[in-house]
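Enquirer: let me see the structure of the following:
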Amino acid sequence: MRGESERQATMMLGLTPDGFVPKDHPLRRSKPLADSALRRISPLFDEIYADSGRPSIPPEHLLKASLLMAFFTFRSERQFCEQLRYNLLFKWFPDLSVEDEAFHPTTFTKNCERLMETDAAPVLLQEARHRRFLSPDRFTVDGTQLDA
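Expert: Predicted coordinates:
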């Protein structure tokens, strides 16, 4: 006898995104390094944000999401945010839960401006250089030379 598909409107999970990421996935090696670098610059984040008002999205989440966009060469924040809605790997790396909403693409624009105006970006780049995450290679995009 043929079984029928039963629709399930809601689902309760006792799992975290970590349970869905393979143990040998390359990002598992990168995540502790990113976490360590962000812990070092955490005091700078405290200086950027006010003590009162509505809580923001943690800058650590946004910076890790930016790393994912670079690692996976997303063409736009909008494309990344679409993937963030349903890709558990992309929820795991920036420490989001399964239930967390994806960022709105404009979130990056507004918050990146704030982060770039501080000492956080140079410190993060210095950490990346120290750990040899940056390549001395150069490449061009639209005729503009960029450091890789």
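Enquirer: going forward, measure contacts and count neighbours with C-alpha atoms only.
Expert: Noted.
Enquirer: where do the strands sit along the protein?
Expert: 138-141, 144-147 (DSSP state E).
Enquirer: here is the second sequence; please produce its structure so I can put it next to the first one:
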Amino acid sequence: MRGNTFEQVAMLSTLTPDELVPVDHPIRRIKAIVETALAELSPQFDAMYSTIGRPSVAPERLLKSCVLIALYTVRSERLFCERLQYDLLFKWFLDMNADDPGFDPTTFSSVRVRSLATR
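Expert: A predicted model of the protein is given here:
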């Protein structure tokens, strides 16, 4: 007998991305290492960014994105940003909520310019 398909409907869920990533997944250990390293860089990031003005994407989030790009061999930053719209593991690694929008791929290049200017 042929099964039926049902149209997906919007739903309210109490699940978080953290609950969806298996406890023994290797990415959990990688995330802990990355967050420790980024915590040490926090003073340098504070010096690079103003306390006033329009908020930007956190440099920690962009560096963690680069880790994901390397680990999952995503071909480009543009494809990464597209995948970020629907990949809950990526959102979990970047400390984003499931319904948070991704960021624009040009954000990567503007941060590169900023980091080169502060050297």
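Enquirer: circling back: which stretch among the strands of the first structure comes nearest Arg40 of the first structure?
Expert: Smallest distance to Arg40 of the first structure across these (CA to CA): 24.4 Å, for strand 144-147.
Enquirer: before we move on, back to that, and the strands of the first structure as TSV, adding distance to Glu6 of the first structure?
Expert: Formatted as TSV, the strands of the first structure follow (distance: least, CA to CA, whole Å):
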stretch	distance to Glu6 of the first structure
strand 138-141	50
strand 144-147	53
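Enquirer: and of these, who's closest to Pro55 of the first structure?
Expert: Comparing the strands of the first structure by CA to CA, strand 144-147 comes nearest, at 34.7 Å.
Enquirer: how close does Met116 of the first structure sit to Leu96 of the first structure?
Expert: Distance check for Met116 of the first structure against Leu96 of the first structure: by CA to CA, to the nearest Å, it reads 23 Å.
Enquirer: give me the more crowded residue out of the two.
Expert: The neighbour comparison of Met116 of the first structure against Leu96 (other CA atoms under 10 Å) goes to Leu96, with 18 against 11.
Enquirer: that one: what's it in contact with?
Expert: His61 (CA atoms under 8 Å, 6 or more residues apart in numbering).
Enquirer: Arg114 of the second structure now?
Expert: Arg114 of the second structure neighbours (CA under 8 Å, 6+ apart): Met48.
Enquirer: spatially central residue in the first structure, please.
Expert: Nearest to the mean C-alpha position of the first structure, by CA atoms, centre = their mean, lies Ala65 at 1.5 Å.
Enquirer: spatially nearest residue to that residue, not counting backbone neighbours?
Expert: Closest residue to Ala65 of the first structure apart from its sequence neighbours, by CA to CA, 6 or more residues apart in numbering: Pro94 at 5.9 Å.
Enquirer: any idea how many residues pack against Ala37 of the second structure?
Expert: Ala37 of the second structure has 12 nearby residues by other CA under 10 Å.
Enquirer: look up how far Lys64 of the second structure lies from it.
Expert: 11 Å.
Enquirer: check Asp95 of the second structure too.
Expert: For Asp95 of the second structure relative to Lys64 of the second structure (CA to CA), the value is 10 Å.
Enquirer: and these two? which has more neighbours close in?
Expert: More neighbours surround Lys64 than the other of Asp95 of the second structure and Lys64, with 19 against 14 (other CA under 10 Å).
Enquirer: can you pull the contacts of the residue nearest to that one when sequence neighbours are not counted?
Expert: Leaving aside its sequence neighbours, Lys64 of the second structure sits nearest to Leu94 (CA to CA, 6+ apart; 6.5 Å). Contact analysis of Leu94 of the second structure by CA under 8 Å, 6+ apart lists 61, 64-65.
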